[in-house]
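Peer 1: need a structure here:
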Amino acid sequence: MKNKEPLELYIHIPFCKRKCNYCDFLSFSGKEYCVWNYLDALIRDLTRYGGQTVSSVYIGGGTPSCVPLGFYDKLFSCIRENYFLLPDAEITLEANPGTLTAAKAVEYKRAGINRLSLGLQSAVDSELQTLGRIHTFEDFLKSYEIARKAGITNINVDLMMGIPGQTEESLKTSLSRIALLHPEHISAYMLIVEEGTPFSDLYKEDPKAFPDEETVSRMYETTIAFLEKKGYSQYEISNFARNGMVCKHNVGYWKRVPYLGIGLGAASLIDETRYRVTTDLLSYMKELSFESEEKLTIKDMKNETIMLGLRLKEGISYTELKDAFGEGFAGYTVARLGKYVEEGYMEHDYDRFFFNVKGFLVSNSILSELME
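Peer 2: Reported below is the predicted structural model:
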């Protein structure tokens, strides 16, 4: 899996202190004894696929900030020995309040991590308890201050809409408290109830415990309007940035920049082939085991270009589609998008088509209609 052009690097850390009530990510608690063996496996794979140029690094989980001191010193020593990091490479680590210490933040800065994504989700303690988070809002404030004191100048804060018991007023409270801190980036997501999670069981027992669809739609509209007034520009369905501080790694993903995934369950896209690593921890630590390898078809590439491109505020253009897939497909797609312009879900500027707020709210169903 070698790529000639610069690629993005994703590293998965599956460990966490406690699984949250909404979480269906590949993560688990109680296996801290595996951390150093897992690091050995990461180093094994990073070394195996070295010699490539990297434009961004994203460390996700799980809770990457729950691993002990020394983990990232060793990890990034391996990365720098085996890869060429571009001088302006964005290096992000996801961190949860309650697991970030001053010593860890100093290690992150020393290792070269220049962006932290803090998983707040809500600034209201009762909502944090409902979510099953291990921290309070006060814990978050301490973590935020720790990151700033360590010299981290690019911070994202995660916020969730649609939490059981959440109201429009409590959402405004969260937005106001976050805005006072002036983070460079805010990710505001609508809760998705995933099968197999405690929230899935709760929804089946009492769906009225969750805000209804109309309320969540108003929450989303409120969030967009509030953040715009505070100087945050929306550049994707769920992402807002000040002063152009967009997440380069995520934008690359939406634009289908090749990426190498390292770690349990990680996916890669190299030379239009998608790879996925096993989700079995013991198998992974024993030897690299790909669960799947799939060469994408032209149809797959077209669908991904539309689906991922329309997540961005800038949308997709006739010219981009024509250059990638020819005039026939570009013309056909634009004609289909015209329907959504007429229905008020999309707008267009010259040859570029993009969702408006009304369209973002129903984007999943529209994107499903567009897939072939």
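
Peer 1: from here on, contacts and neighbour counts on C-alpha atoms
Peer 2: OK.

Peer 1: For residue 293, which non-adjacent residue is spatially closest?
Peer 2: residue 275 (4.5 Å; CA to CA, 6 or more residues apart in numbering).

Peer 1: meant to ask about residue 270
Peer 2: Setting aside the residues directly before and after it, residue 270 is nearest to residue 258 in space (CA to CA, 6+ apart), at 5.4 Å.

Peer 1: Please provide the structure for the following sequence as well, for comparison with the first:
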Amino acid sequence: MKEELELYLHIPFCVRKCAYCDFLSAPADQRTRQEYVYTIIKEIQGYKEAFYDRYQISTIFLGGGTPSILEGNQIEAILTALRQSFVISEHAEITIEVNPGTVTGNKLQAWKRAGINRLSIGLQSANDEELRMLGRIHTWNQFLETYYMARKEGFDNINIDLISAIPGQTVASWTETLRKTAELNPEHLSAYSLILEEGTPFYERYVRGVVSQPQLPDEDTEREIYELTAKLLAQYGYQRYEISNYAKAGYACRHNLGYWERKNYLGIGLGASSLLGRKRFHNTADYRTYIEKIEKGEDLREDMEELTIANEAEEFMFLGLRETSGVSSQRFREIFGRPVLDVYGKQIEKLCREGLLEIEGDRIRLTEHGIDVSNAVFVDFLDPDL
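Peer 2: Below is the predicted model of the structure:
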């Protein structure tokens, strides 16, 4: 039986860099995009000998950047190469990230032909002023055009990305964004809190203090926004299954669940990361080096790390606890050969006493309060006694 494997393909292009974005992405002309498509296909073809007979692909995720900036025939060519080089499950979840303003009916039809069955649309806010603040290229109405076009073309598994705690945002404006989005009835919603990443324009403005207006929400407002999200989305039938992700029944993102459950994944494209067994590595993040190495048939991998048992146990706990279902004690013992309480008993006892963890049968999971302070909880699972 073939081993399960997930694929992530990185498309590093966008129309314009958003003010908060620190992803590996940048604007590029048509010639550069076509050069990249040609090169990533060559990379894909290079995996056939080692991967075709060993693995079966359960999920594929085209991320970026803005994958929807590519032409429909370019996406079709990439998916054709994947099907020729990997064994893809008949029921594979195949997602493409989409930005309003880059989508046409022809592209949607091409994605359908290519086998893409899930869209992740980057809305971020239903408020046009907030969208301008973020540096987005679209308006609420342009998002609606994209969403309704996708429904018309038969896409029945759609995620919408939202960002909270952005400059000038209020509880009222966030409530409006949540309600307007949920009333569209997408199958999945992701609601992330803004992080000010070093090197971005937002970091310069709000951490270094170059600009102070509009102000970021204060801590009380941010907490109210955070607590409101799960309560309001529950009213629309969305179940929180991970710290920042909500889905209708049966529509949790299988690809992301694979990351949190530490399944094997292969990253393809510029800077893409991989986890194969105990080996973690990423492709070169330098564009010209990437192109040249593919042309010469040279190894793209950088920062190859052999994970220790302790590394794996840490990741098992702090990735698994991101899911609201928590981690399985039995699964921990199967992987690591010891009961989880032998390894993390003191930490778990302390966190349960503090009301941050709870144990129910086989499962260890964060409480509601634990979800609120999850980063502080995860620190306790570093340096296990293994």
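
Peer 1: The residue nearest to residue 270 of the first structure against residue 273, yeah?
Peer 2: No - using CA atoms under 8 Å, residue 258 of the first structure makes no contact with residue 273, being 9.6 Å away.

Peer 1: who's more crowded, the two?
Peer 2: More neighbours surround residue 258 than the other of residue 258 of the first structure and residue 273, with 21 against 14 (other CA atoms under 10 Å).

Peer 1: who's in contact with the equivalent of that one over in the second structure?
Peer 2: Residue 258 of the first structure maps onto residue 264 in the second structure, with residues paired by TM-score structural alignment. Residues counted as contacts of residue 264 of the second structure (CA atoms under 8 Å, 6 or more residues apart in numbering) are 4, 5, 6, 258, 274, 275, 276, 277.

Peer 1: Could you find the counterpart of residue 105 of the second structure in the first structure?
Peer 2: Under the alignment by TM-score structural alignment, residue 105 of the second structure pairs with residue 102 in the first structure.

Peer 1: Residue 299 of the first structure in helix, strand or coil?
Peer 2: Three-state call for residue 299 of the first structure (DSSP: H, G, I helix; E, B strand; the rest coil): helix.

Peer 1: OK, contacts around residue 175 of the second structure?
Peer 2: Contacts for residue 175 of the second structure were tallied using CA under 8 Å, 6+ apart; they are residue 228.

Peer 1: switch to 10 Å and redo it
Peer 2: 126, 181, 225, 228, 229, 232 (CA atoms under 10 Å, 6 or more residues apart in numbering).

Peer 1: go on, residue 237 of the second structure?
Peer 2: 182, 185, 187, 246, 247, 248, 249.

Peer 1: Need the counterpart of residue 359 of the first structure in the second structure.
Peer 2: With TM-score structural alignment as the criterion, residue 359 of the first structure pairs with residue 370.

Peer 1: Not counting its neighbours along the chain, what's nearest its match?
Peer 2: Distance criterion CA to CA, 6+ apart; nearest residue to residue 370 of the second structure, sequence neighbours excluded, is residue 356 at 4.0 Å.

Peer 1: could you measure the one you found against residue 378 of the second structure, distance?
Peer 2: For residue 356 of the second structure, the distance to residue 378 of the second structure equals 11 Å [CA to CA, to the nearest Å].

Peer 1: more neighbours, those two?
Peer 2: residue 356 (21 against 17).

Peer 1: Where does the residue nearest to the match of residue 105 of the second structure when sequence neighbours are not counted fall, secondary structure wise?
Peer 2: By the measure of CA to CA, 6+ apart, the closest residue to residue 102 of the first structure outside its immediate chain neighbours is residue 146, 5.6 Å from it. Per DSSP states H and E: residue 146 of the first structure is located in helix 137-149.
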